[in-house]
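1. Pasting the sequence and the predicted coordinates here, then a few questions.
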Amino acid sequence: MGTVQESPTKLKREMKSRHLFMISLGGVIGTGLFIGSGYAIGEAGPIGTILAYLVGGILMYLAMVCLGELSVIMPVSGSFQAHATKFIGPATGFVIGWVYWLSWALYVGLEFVAAGLIMGRWFPDVPIWIWCALFIVLLFSINALSTKIFAETEYWFAGIKVLAVILFIGIGFCAMFGLITMNETATPYLSNIAGDGLFPTGLTGVFIVMMTVIYAFQGSEIMGVAAGETEKPEKNIPKAIRTIVVRVVVFYILAIFVLSALVPWKQAGVLESPFVTVLDIIGIPYAADIMNFVILTAILSVGNTGLFACTRILYSLSKDGMAHPLFGKLNKRGVPINALLVTLGFALLSLLTSFIAESTLFVVLLSVSGIGGTITWLIIALSQYRFRKQYIKDGGKVEDLKYRVRLFPLVPILCITICIFLFVFTAIDPTQRVSLILGFGFIGLCYLYYYFRYKRKGKSRHLIQ
């Protein structure tokens, strides 16, 4: 008689260095670049947009090095949620875990609809819900089979996006300087970059698009969520950080530069995808179909990564006693299947809210999702600051850390300051003020719920250990 195979009690470390790198890189190359870049250029102008992306890249780097130090000394699934619980307090760990889970689960639901709409352009007679159902089954299967299958799939999803951006930048530079003849358009050279001055909409335009830029870079913190399932985290996490930030910023800056050079900035804000417009201007056959395929890949990649991140955050919350123990159960393949099913269910529920409660619940969820990423980066920096202070106080030697933040405490303090600065300017802008109020209001409710559900009943003491 064969023996019964028991479910594992810990997540499997099946991700390799190449997986971790491409997952982090792919997490920030999505619709924020392919579609959101047009809005940014239209609001801030070419130079203003490049400046905004540079500042966003600096903030991303500050957050990633802080996360790197924490993930190497404490490589657990859930990452910054577990770090915040241990180094700041269980209440903050509870709040950041649920806010991050909610924001990603919402995005996953929206990505299913977006993927269906993309397919609708090629197959207009097929109902969109059929495509949504197909992609739901596909992404669920990828995440349910094993971590290794998820990592390999995401590696190729991200690879398609990266290759598309590289080819676009190369073709764009050739068109800018006349190496490729453009359709009925003179070679622009750099005339569109600064033709209307450095900041045609003033510095106000730069501040307005900053939150949009930060949203585009969010997703890089997935590296920390994946740390609990990464081979040799002390080696692969620092390696991923060293390569990811520079390449992401270079990709974004060069892509924005090409877009700004080939498309007048006043037209960029009203374009569905400035990438499609550029390819049309250059005369690339089937430009819209090519970019639709790339955008579809980006959407599926975000949905795939989002399901993974949500599942691991919910698993971590369960292990810390902040969610039902059922979500901490693993199947025989080492996947938190119950956490995956609940995440998928909520993602589907968020789809319904876009139709049933469009002006109420959906708006609240979207607001939380909007500020969730920036709050996460702030908490990552604060956790690293608290860890390092306690580490030194306990007699630890900084040189013994396998990966450490240099220029401490400047790096975490600067990261926290920039995040607060972004919230201040979001509050000043009337169009974004409501989302900030709703988002922070939800965070306040999470803290109150934690206090009455756990703190008052004395259930949080074991979470600090």
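-> That came through fine.
2. rest of the way, CA atoms for contacts and neighbours
-> Will do.
3. Helices of the stretch 351-465 of the chain, residue ranges please.
-> Shown for the stretch 351-465 of the chain, the helices assigned by DSSP state H, counting those that start in this stretch span residues 361-393, 410-428, 430-450.
4. Dump the ones you listed into CSV; add mean neighbour count as well.
-> Below are the helices of the stretch 351-465 of the chain laid out as CSV (neighbours: other Cα atoms under 10 Å):
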stretch, mean neighbour count
helix 361-393, 21
helix 410-428, 17
helix 430-450, 16
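5. ok, and here's another one to check against it:
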Amino acid sequence: MSTIEQFGYRQELQRSLGFADLMIYGLIFMVPIAPFGIFGNVFAVSHGMVALAYAVGLVAMAFTALSYAQMARAFPMAGSVYTYAGRGIAAPVGFIAGWAILLDYVLVPSLLYLVASVAMNSFIPVIPVWAWLAAFVVLNTVVNYLGIQMTARITRIMLVAELAVLAIFLVVGGVALAQGKAQTSAFTPIFESSGFTWSVVFAAASVAVLSFLGFDGISTLAEESREDARRLGRSMVAALGLAAVLFVVQTWIAALLTPNREALIANGDPAGSAFYDTAEFAGGHWLSVLTAVATAVAWGFANSLVAQAATSRLLFAMARDRQLPSFLAKVDAKHKVPVNATLVVAVISLVLGIYMSTRTNGIGELASLVNFGAMFAFLLLHVAVVVHYMIRQRSTNWLAHLVVPVLGFAVLVAVVYNQNVAAQWVGGIWLAVGLIILAVTYVIGRRPVLPSEVK
């Protein structure tokens, strides 16, 4: 089993997580009921073919998960795609990959906190959005500071609660279908000839893929896993596969029961209530309230809890390599967590979340930016697999080290090409800033350099 000492690092974080902990962490990061919150948007963009959009999103992420698993075996360290691109290709490429995925990781907690806070404010308006947001941030920061084991225990409880709510919706939805409440044929959520085009499908997948982001967060816990690197990779694939089944099933049932289908396709879902309206149609107001509150708690506490943990590990890894300020690499002596990185993520989430809550379409603006950074970083991940294994190692495993990454790269290009134009522009600007920073580091003589492997 490879150790991080082989790559010039000291083991500072606590190794305490098993296979089940890692898989549950990934499931919570993805959120088993994630489609609840973005169902209306995916429905509108896909012209009602929601289940197909999630199936295509699964294909894109499945190739990426397999590439992650290969790189986790080669480089069992924290840092996710930053580490894999840096070690697999070159340190400067790793910096760009890390910089790209930071756009996803840093914004995701803010987005999650904001969505949850707006939802809670709709039920308890006497407490303003900013107060809900601050409460979520403080709660999650305390839990993360107490150590990764505390985070793992909390996520197990939250996963059970989310699955219970999902089971209730599936049962009630199934009963509603049996009673003849379906608004369309059984195959429409999978394929509708009048609305099908590949551009529609990939555009919808670019939105649906938001629900899958999080399986990769497992890789950020490589230095806190007591499993070998192969089982770390398997936990990513297992979490992704299980989440995909849940996503397709729940969106298929919801799409069959969605009232006012034509209006939703034509006008979109600006209020974000399409799923809850469908739940009310299927089972009554109580089900609408249950699914809405579950979404708020899942996004604002469970999902943002693990998102904050993953982001802090990415900052820690980059700072340890002197590619971000060194104070972010400080590890708490008692709890064995990157304490300064955890606090920085909390502050950014709080400030950005409160600011975006004052904007007319703050949630939409944040959501449109989250996917771009991850997709670009995943493209570099696939390249890293080919460079490291096929070129450097002369691998003969053509399927895992050439076919899978090439197909994954091609699918992701199609997804990125069909993304929101504003997200493409802002994402492009973000990457340009990263390239400028990289150029400056060369000018001042501090180009990215990773600790050398001990021979």
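-> Structure's in. What do you need? Values in this document were obtained by computation on a predicted structure and should not be read as measured data.
6. Work out the TM-score between the chains.
-> Aligned and superposed, the two chains score 0.86 in TM-score terms (TM-score structural alignment, normalised by the length of structure 2); 435 aligned residues with a Cα RMSD of 2.9 Å.
7. that older thread, out of the helices of the stretch 351-465 of structure 1, the one nearest His462 of structure 1 is which?
-> Checking the helices of the stretch 351-465 of structure 1 against His462 of structure 1 by Cα to Cα gives helix 430-450 as the closest, at 14.4 Å.
8. Tell me how far that closest one lies from the chain's centre.
-> 20 Å (Cα atoms, centre = their mean, to the nearest Å).
9. just to revisit the earlier point, the helices of the stretch 351-465 of structure 1: which one's closest to Gly195 of structure 1?
-> Using Cα to Cα, the nearest of the helices of the stretch 351-465 of structure 1 to Gly195 of structure 1 is helix 410-428, at 27.5 Å.
10. sorry, back to before: would you list the helices of the stretch 351-465 of structure 1 in TSV and tack on distance to Thr153 of structure 1?
-> What follows is the helices of the stretch 351-465 of structure 1, written out as TSV (distance: least, Cα to Cα, whole Å):
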stretch	distance to Thr153 of structure 1
helix 361-393	24
helix 410-428	32
helix 430-450	33
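11. how about these, which one is nearest Phe346 of structure 1?
-> Here helix 361-393 is closest among the helices of the stretch 351-465 of structure 1 (Cα to Cα), at 11.6 Å.
12. contacting residues for the closest residue to Ser368 of structure 2 other than its chain neighbours?
-> Nearest residue to Ser368 of structure 2, sequence neighbours excluded (Cα to Cα, 6 or more residues apart in numbering): Ala423, at 5.4 Å. Listed by Cα atoms under 8 Å, 6 or more residues apart in numbering, the contact partners of Ala423 of structure 2 are Ser368, Leu369, Phe372.
13. and Ala423 of structure 2, what pairs with it in structure 1?
-> Aligning on TM-score structural alignment places Ala423 of structure 2 opposite Ser435 in structure 1.
14. count of residues packed around Ala60 of structure 2?
-> 25 (other Cα atoms under 10 Å).
15. Against Gly408 of structure 2, how distant is it?
-> Shown here: Ala60 of structure 2 relative to Gly408 of structure 2, a distance of 6 Å by Cα to Cα, to the nearest Å.
16. and what of Glu12 of structure 2?
-> 34 Å.
17. go on, Met158 of structure 2?
-> Counting by Cα to Cα - Met158 of structure 2 and Gly408 of structure 2 are separated by 32 Å.
18. same question, Ala161 of structure 2
-> From Ala161 of structure 2 to Gly408 of structure 2 the distance is 33 Å (Cα to Cα).
19. next one: Glu162 of structure 2
-> Counting by Cα to Cα - Glu162 of structure 2 and Gly408 of structure 2 are separated by 30 Å.
20. buried residues in the helix or strand hosting Leu62 of structure 1?
-> With secondary structure defined by DSSP states H and E, Leu62 of structure 1 is part of helix 36-73. Neighbour-count burial for helix 36-73 of structure 1, with 16 or more other Cα atoms under 10 Å as criterion, is recorded at 36-72.
21. okay, the angle between that helix and helix 361-393?
-> In terms of direction (axes from the mean of the first three to the mean of the last three Cα atoms, to 10 degrees), helix 36-73 of structure 1 departs from helix 361-393 by 40 degrees.
22. Excluding chain neighbours, what is closest to the residue mapped onto Ser354 of structure 1 from structure 2?
-> Counting by TM-score structural alignment, Ser354 of structure 1 lines up with Met356 in structure 2. In this structure, Met356 of structure 2 finds its nearest non-sequential neighbour in Gly362, 4.7 Å apart by Cα to Cα, 6+ apart.
23. Report the secondary structure state of the spatially most central residue of structure 2.
-> The centroid of structure 2 falls nearest to Leu213 when counting by Cα atoms, centre = their mean (2.3 Å). The local conformation at Leu213 of structure 2, judged by DSSP: H, G, I helix; E, B strand; the rest coil, is coil.
24. Looking for the alignment partner of it in structure 1.
-> So Leu213 of structure 2 corresponds to Gln218, using TM-score structural alignment.
25. Its match: what's it in contact with?
-> Gly27, Val28, Met60, Gly373.
26. again with Gly88 of structure 2
-> Here Gly88 of structure 2 is in contact with Met71, Ala384, Val385, Val387, His388 (Cα under 8 Å, 6+ apart).
27. and with 7 Å instead?
-> Residues in contact with Gly88 of structure 2 (Cα atoms under 7 Å, 6 or more residues apart in numbering) are Ala384, Val385, Val387, His388.
28. how about His401 of structure 2, what's its partner in structure 1?
-> Under TM-score structural alignment, His401 of structure 2 pairs with Phe408 in structure 1.
29. State the distance from that match to Ile58 of structure 1.
-> 16 Å.
30. Same question for Gly396 of structure 1.
-> Taking Cα to Cα, one finds Gly396 of structure 1 at 29 Å from Ile58 of structure 1.
31. Same check on Ala323 of structure 1?
-> On the measure of Cα to Cα, Ala323 of structure 1 and Ile58 of structure 1 end up 34 Å apart.
32. Looking at structure 1 now, which of the contacts of Gly88 of structure 2 still hold up?
-> Mapped onto structure 1 and checked by both residues aligned by TM-score structural alignment, their matches' Cα atoms under 7 Å, the contacts of Gly88 of structure 2 keep the contacts Ala384, Val387, His388.
33. List the buried residues in stretch 337-356 of structure 2.
-> 337-347, 349-350, 352-354, 356.
34. now stretch 154-166 of structure 2
-> Buried residues in stretch 154-166 of structure 2 (16+ other Cα under 10 Å): Ile154, Thr155, Arg156, Met158, Leu159, Glu162, Val165, Leu166.
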